[in-house]
Each structure stands twice: as C-alpha cells, then as structure tokens.
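In: okay, structure incoming, though there's no sequence with it:
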C-alpha cells in the first residue's frame, strides 16, 4: 500500500506542479499579449506625435520666414530669363521727358 500510495502521492504532486506551470505559462502568455498590444499602441502614439511635431516645425519655419524674412517689396535683382512688367513703360519713355525743371530758390534764414 505504501508503494501504491507513495506513487499516487508522487504522481499527484507532479500533476499539481504541472498544473501550476501550465497556469503560469497561460498567465505569462496573457501578459505578453497585453504588453505587445500596449507596445503597438505606444508606437502608434509616438508616430502621431512625431508627425505632429514635424508639422509644428514646418509652421514655425514658415512663420519665422514670414515674420523675419525678406519682404516682397525689396528687390534683390532681376531673375535671368524673367521679363519685368514694370520696366516696360520706363524703357519706352525718353529720359529727357522724365526730368522736370525746377526753379532755383534759396531758403530764408530764421
């Protein structure tokens, strides 16, 4: 009876140990699945944040150039191959006609 009882007790102890190991494996697999989904969610969030950050940088660059950049009224020079719309009238008018004689005068002293 001892040998049967001992083997039965030994088998049930081994069986209990196997059940505990299976339960532990299931819990670990569940934890791994949960962590993988969390990692995926965080990667998506990081990607969205990076995109948003890039958009903000582009907006800052644009606004900085708009605020501190060159004004469109300042003329750096003619672009080669680009026709000028405003010089056409000046080129057709004789330079002598553009000068207006002014009478000479002197200022009064105070």
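Out: All right, it came through fine. These numbers were taken from a predicted model, which means no experiment stands behind them.

In: please count neighbours and contacts with C-alpha atoms only from this point.
Out: Noted.

In: packing partners for the one helix or strand residue 91 maps to?
Out: Element membership of residue 91 [criterion: DSSP states H and E] is helix 87-92. Of the remaining helices and strands, none touches helix 87-92 by 3 or more CA pairs under 8 Å, 6 or more residues apart in numbering; DSSP states H and E.

In: second one coming, line it up with the first:
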C-alpha cells in the first residue's frame, strides 16, 4: 500500500484527498477519492464527522479491502472520530485517534 493524503482545512470544513496504490492478493489497484468532513476544535484536538465521499472513476479499491487499512471516517458517510494533536519535538505534530499515531506532520520551515 502506498497512499498519500493531502488535507485542506478552513472554517469548520476539512477536505482529505486520498490517492495511491493498494496491493491486495497479488493485484495492484488505484485509489483516488475526496472525503469531505466537518470539524470542531476542542483545544488543540479535533472532532470530525464525514459528510460526503467522492470516489474517482479510476478508484478500483472496494471499501471492504480498505477497512483493514484506513480509519472508518475515510470510508463511510456519518463516521466520526476525535483526533488528538500533540507537538513532536519542535519539528511538527503527531495526529492520533487513540494510543497509536495516525500520522506525523513535519514542519519543513524550521
């Protein structure tokens, strides 16, 4: 699996663009979708809920395959999560939905 996620956030709206390749049972399939979410800030943390998912015609990966790879808020309208955000050694931030980090965002300008 090689997936890239790009986020845009503003005024309570979040768009996640997910693109890449998923390898499953010896096959490689393209992944390309936009996930539209609403968010509310709670200190440095976020509460999110998915309100729309647009799957590109080149996206050939079923949600059944992705369930073991991505959190539900990328896959299902109405799915929600709390995102915890922690500073990472003055180099950026760790984003987590619980005890395991989901991603690390590094500051390239430091």
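Out: Okay, I see it. Keep in mind it's a predicted model, so treat the numbers as computed, not measured.

In: report the TM-score for the pair.
Out: Taking TM-score structural alignment, normalised by the length of the first structure as the basis, the two superposed chains have a TM-score of 0.15; 26 aligned residues with a CA RMSD of 3.9 Å.

In: still on that earlier bit, any idea how far the helix holding residue 91 of the first structure is from the chain center?
Out: Averaging C-alpha positions (CA atoms, centre = their mean, to the nearest Å) puts helix 87-92 of the first structure 47 Å from its chain's average.

In: give the helix, strand or coil label for residue 58 of the first structure.
Out: Of the three states, residue 58 of the first structure takes helix according to DSSP: H, G, I helix; E, B strand; the rest coil.

In: pull the longest strand from the second structure.
Out: For the second structure, the longest strand by residue count, based on DSSP state E, is strand 27-42.

In: list the buried residues for it?
Out: 29-39 (16 or more other CA atoms under 10 Å).

In: tell me, how many residues neighbour residue 96 of the second structure?
Out: Neighbour count of residue 96 of the second structure, defined by other CA atoms under 10 Å: 17.

In: check contacts around it.
Out: Contacts for residue 96 of the second structure (CA atoms under 8 Å, 6 or more residues apart in numbering) come out as 83-85, 102-103.

In: re the thing from before, list the buried residues for the helix holding residue 91 of the first structure?
Out: When burial is assessed from 16+ other CA under 10 Å, helix 87-92 of the first structure yields no buried residues.

In: which residues are contacting that helix?
Out: Nothing outside helix 87-92 of the first structure qualifies as a contact, by CA under 8 Å, 6+ apart.

In: next secondary structure after it?
Out: Assigned by DSSP H and E, the successor of helix 87-92 of the first structure is helix 95-98.

In: just how off-centre is that following helix within its chain?
Out: 56 Å.
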